[in-house]
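Peer 1: sequence first, predicted model second:
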Amino acid sequence: MSAMPAPGAPRTPPKVRRPAPAPRVPTPAGVVAAFQAEPRSPMIERDGDEWLVTFWWADADADEVLLFVNRLTDERDLDRSLMERLRGTDLWHLSYRMPGDWRASYAVVPKRPGRPAPWRDLAEQVSLRAALDRGLPDPLNPSTMRNRVGNTVSVVELPDAPAQRWLKPRGPLRGVLTEHELDGRRPWVYRPAEFVAGGPVLIALDGEMWVGEQSLPAMIDNVIADGLIRPPLVLLVPGGDRLRRWAELNGSGGMPDWLADVLLPWAVAGHDAGTDAADRVVAGQSLGGAVALLTAAERPDAVGGFVAQSASLWQEGLAERAGAMPASARGYLEVGRQEWVLLGPNRELHHRLAAADVRHDYAEFNGGHDYACWRDGIVDGLRAVLPPATAG
């Protein structure tokens, strides 16, 4: 077996200004009056063919308040995401006009008197992102999730956003979730109650994001119960800290070979994983989405399926490597319409795969680089690559 992938050189995505400013609009007086009569956040009101979404924050001590909404906030124009204070009150507000199928996570970052703004003078992208990722959830919004750094953030969704029917657990896990040690990692293995030895295998990257309150095992239980997929053995591979993740999940980190030569043989030997490459799927988001594509493209001897969500195709040469996918592969590719850096490259890859007769489903959702959206899309991906046997 090969060793754990050697760390590659960490790279960061290009910091590109939004091609058009986010659709911020003045908060109407009627919305202000409605909030004062019945506080709730965000307030969602129909506005013609779209919806007016108004966020509120109560904070008497803040000098400034930044509203960080996934992919509406432009990290190169943060002043445009500063909330406005309602004169004579401790209330701050900001309104956007959005289509009805939009969903996003968001957090609030206040500036305190006598202290520097957490988002200013941070020219280096990693430090800026760390400050924004530690924003505060909206206390008036009960809908929350955990972001990549483990921070609780809020979720806004409009009436036409795709229904996340499989997200909520319907009871205790029916299968068994166990944690293991392998080659310096601590992967989880979920064996659904319905899994049959030698059956399909799902590798989920950034596995720490899929255990706990946002449970991929629970979602898989739900779609199995609904008869929508063949029950897979699930291998949840942790991404580790920021530096390790950047090193190992970039296009030169060697992760596809580690999955094929270390993880899968281990799962066959100790967990009854199937050996048919056509029934082995790698699922990932962002950098993990790129790894899912590369594994299916470059290790077809071991993996035949991919679920790639918002794949980081900004990396030089990666789209070309992923586009060399064998026609035997089966996959699912999706990207957010708010992802101005990734939308074009993912569309281009979709067309390239279609021209090469690679069977795959392609989707665009109205959202950003966001687990609030990916936690629904991953189920769509599994339904595409692991349909029930009766589906043909």
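Peer 2: Arrived safely. All values reported here derive from a predicted model rather than from experimental measurement.

Peer 1: when you work out contacts or count neighbours from here on, use the C-alpha atoms and nothing else.
Peer 2: Noted.

Peer 1: ok, for Glu179, nearest residue in space, not its chain neighbours?
Peer 2: Trp188 (4.3 Å; C-alpha to C-alpha, 6 or more residues apart in numbering).

Peer 1: tell me the contacts of that neighbour?
Peer 2: When contacts are counted by C-alpha atoms under 8 Å, 6 or more residues apart in numbering, Trp188 touches Leu177, Thr178, Glu179, His180, Gly207, Leu235, Leu236, Val237.

Peer 1: before we move on, what about Glu213?
Peer 2: Contacts of Glu213 by C-alpha under 8 Å, 6+ apart are Met145.

Peer 1: Val108 now?
Peer 2: Here Val108 is in contact with Val65, Leu66, Leu67, Phe68, Gly135, Leu136, Pro137, Asp138 (C-alpha under 8 Å, 6+ apart).

Peer 1: hang on, isn't the fifth one packed against Val109?
Peer 2: So that's Gly135. Yes. Gly135 is in contact with Val109 according to C-alpha atoms under 8 Å; the separation is 4.9 Å.

Peer 1: so what sits against both of these two?
Peer 2: Phe68.

Peer 1: in a helix, Thr321, correct?
Peer 2: You called it Thr, but residue 321 is Arg. Yes. The assignment for Arg321 by DSSP: H, G, I helix; E, B strand; the rest coil puts it in a helix.

Peer 1: quickly note the distance from it to Gly344.
Peer 2: 17 Å (C-alpha to C-alpha, to the nearest Å).

Peer 1: on that earlier part again, ok, and the most crowded of the contacts of Val108?
Peer 2: Leu67 (27 neighbours; other C-alpha atoms under 10 Å).

Peer 1: pretty sure it belongs to a strand, no?
Peer 2: Yes. Leu67: assigned to a strand according to three-state DSSP.

Peer 1: for it, list the residues it contacts.
Peer 2: Leu67 neighbours (C-alpha under 8 Å, 6+ apart): Thr73, Ser81, Leu82, Met83, Leu94, Tyr106, Ala107, Val108, Val109.

Peer 1: rebuild those residues as CSV, extending it with distance to Ser252 and secondary structure.
Peer 2: Below are the contacts of Leu67 laid out as CSV (distance: C-alpha to C-alpha, whole Å; DSSP: H, G, I helix; E, B strand; the rest coil):
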residue, distance to Ser252, secondary structure
Thr73, 30, coil
Ser81, 35, helix
Leu82, 38, strand
Met83, 41, coil
Leu94, 42, strand
Tyr106, 32, strand
Ala107, 33, strand
Val108, 35, strand
Val109, 35, strand
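
Peer 1: want to compare, so here's the second one:
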Amino acid sequence: MTTLEQRAREEGTPVIDGETATFVWRGRKPVSVAGDFLDWSGEPIPLKEVAPGLWTHTLTLPRDSYVEYAFLDAKGRRVRDPLNERLTSNGFGDFNHYFHMPESRPTPLALRQRGVPRGTVTRHLVETHEFCVGSQRAVHLYAPPTSEPCPLVVVFDGPDYLRRSKLPSIVDNLVAQGRIRPIALAMVANGGPARTVEYTCSEATVVFLLDKVLPLARCELNLLDETREPGVHGVLGSSLGGLISLYTGLRAPHVFGRVLSQSGAFSVWNRDFVVFDLARNASSRPLDVWMDCGHFEALVEGNERMLPVLRSSGHRAEYREYHGGHNYSAWRDNVWRGLEWLFGTGKQGRREE
């Protein structure tokens, strides 16, 4: 009979059976586990000794969950799980382990597909004037493989969406499959230590987009004219980037009429941001707003409250939860849904990717 430890060594950890995932640790001293299932807050869960030197803990999770986790020793220091070689950056200079439940898989849209025309990505530096920290800010521009003018999507935390979420490849594949119209991207770097200040409903950030990023994009890309098609462009971001995306749309709806917010941090630190007040007021031009958020995140509550506020003010809004947490892998695997909803051709039908 195969033991749990044998399965862990053969299959990797956690050991998955249907809706359960069992973490396994072999060592003299115990470890605890933290992860998306706790929203990375509160006390880590200690593994229990089930045999001399063998420690386990079992979670029950939805069958389509994607989960990141870390083992911690008694002093709270990260310890690598030797039975799980799957690692991904946590965005803070370290790595998380990850796993997929039986009905979860990474989106194939993030992979380069043979025969699919590829857009081009170029790096630029723009003067920040007094709108942002530092004298210059990096912007990566993506031009889709088309000669026709197209909408622009400004992407906050641009380098992360470029490298970690593979956004250009996702757009290439969606366009090639006829699921969205061609779109251009302006992937804007954040301000590092100043990111929180820049992204928490900063009017200076909106002006930076309008006065610096948009002119650069107009010069380098073949864009539709927002003065002839008001609200044709979009904004995209996650967490505080989702917050500033919605704020940008509400403050400049005639330019950025399409908002894609992933895990939008509309209510944190025990307070609602001003986007709730702005959303309650009828806009001169209603927005199209797609919001999604991971089921394990505390940010779900703010997103659930935002949806009826937007709809009651005349905005076209949609909200979706998925079984995941607050990380770029989850945002990568779900961003296509928002892109289809905002820029779809009507040909995409029902898909699960």
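Peer 2: That came through, no problem. As the structure is a prediction and not an experimental result, all values here were calculated from the model.

Peer 1: before we move on, back to that, so which of the contacts of Leu67 of the first structure persist in the second structure?
Peer 2: Here is what carries over to the second structure from the contacts of Leu67 of the first structure, by both residues aligned by TM-score structural alignment, their matches' C-alpha atoms under 8 Å: Ser81, Leu82, Met83, Tyr106, Ala107, Val108, Val109.

Peer 1: the second structure: which residue goes with the third one?
Peer 2: Going back to what we said before, that points to Met83 of the first structure. Aligned against the second structure by TM-score structural alignment, Met83 of the first structure finds its counterpart in Leu47.

Peer 1: tell me how far its match lies from Val24 of the second structure.
Peer 2: 8 Å.

Peer 1: more neighbours, the two?
Peer 2: The residue with more neighbours, out of Leu47 of the second structure and Val24, is Val24; 27 against 20, by other C-alpha under 10 Å.

Peer 1: give the aligned range of the lengthiest helix in the second structure in the first structure.
Peer 2: Of all the elements of type helix in the second structure, the one with the most residues (DSSP state H) is helix 328-343. Mapped onto the first structure using TM-score structural alignment, helix 328-343 of the second structure covers residues 371-386.

Peer 1: and the gap between the equivalent of Ala302 of the first structure over in the second structure and Ser238 of the second structure?
Peer 2: The equivalent of Ala302 of the first structure in the second structure is Val255 (alignment by TM-score structural alignment). From Val255 of the second structure across to Ser238 of the second structure, the span is 20 Å (C-alpha to C-alpha).

Peer 1: between those two, which is the more surrounded one?
Peer 2: The neighbour count for Val255 of the second structure versus Ser238, taken as other C-alpha under 10 Å, is higher for Ser238 (27 against 22).

Peer 1: what's near enough to touch the more buried one?
Peer 2: By C-alpha under 8 Å, 6+ apart, Ser238 of the second structure lies in contact with Phe156, Ser261, Gln262, Ser263, Gly264, Trp331.

Peer 1: and for the spatially closest residue to it that is not a sequence neighbour, the neighbour number?
Peer 2: With sequence-adjacent residues excluded and distances taken as C-alpha to C-alpha, 6+ apart, Ser238 of the second structure is closest to Gln262, at 4.4 Å. For Gln262 of the second structure, the neighbour count with other C-alpha under 10 Å is 32.

Peer 1: hang on, the earlier thing: Arg359 of the first structure: which of the kept ones among the contacts of Leu67 of the first structure is nearest?
Peer 2: Tyr106 (34.8 Å; C-alpha to C-alpha).

Peer 1: please, where are all the helices along the stretch 201-350 of the first structure?
Peer 2: With helices called from DSSP state H, counting those that start in this stretch, the stretch 201-350 of the first structure shows them at 216-225, 242-248, 255-258, 264-271, 287-298, 318-323, 343-355.

Peer 1: how about these in CSV, adding distance to Trp51 of the first structure and mean neighbour count?
Peer 2: Converted to CSV, the helices of the stretch 201-350 of the first structure look like this (distance: least, C-alpha to C-alpha, whole Å; neighbours: other C-alpha atoms under 10 Å):
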stretch, distance to Trp51 of the first structure, mean neighbour count
helix 216-225, 30, 22
helix 242-248, 36, 18
helix 255-258, 43, 22
helix 264-271, 47, 16
helix 287-298, 31, 27
helix 318-323, 36, 18
helix 343-355, 23, 17
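
Peer 1: between these, which one is closest to Pro192 of the first structure.
Peer 2: Closest to Pro192 of the first structure of the helices of the stretch 201-350 of the first structure is helix 216-225 (C-alpha to C-alpha; 7.0 Å).

Peer 1: what span of the second structure is that closest one aligned with?
Peer 2: With TM-score structural alignment as the criterion, helix 216-225 of the first structure aligns to 167-176.

Peer 1: that stretch vs the first structure, mean deviation?
Peer 2: When the first structure is superposed, stretch 167-176 of the second structure averages 1.1 Å from its matched positions, counting by mean C-alpha distance after the TM-score superposition for the first structure.

Peer 1: contacts only, for Ala374 of the first structure.
Peer 2: Ala isn't right for residue 374 of the first structure; it's Trp. Contacts for Trp374 of the first structure (C-alpha under 8 Å, 6+ apart) come out as Gln285, Gln309.

Peer 1: please tell me how far it sits from Glu364 of the first structure.
Peer 2: Trp374 of the first structure is 11 Å from Glu364 of the first structure, by C-alpha to C-alpha.

Peer 1: how close does Gly35 of the second structure get to Phe99 of the second structure?
Peer 2: On the measure of C-alpha to C-alpha, Gly35 of the second structure and Phe99 of the second structure end up 11 Å apart.

Peer 1: do you know how far the residue of the first structure positioned farthest from its centre is from Pro99 of the first structure?
Peer 2: For the first structure, the residue at maximal distance from the C-alpha centroid (C-alpha atoms, centre = their mean) is Gly88, at 39.5 Å. Using C-alpha to C-alpha, Gly88 of the first structure is found at 32 Å from Pro99 of the first structure.
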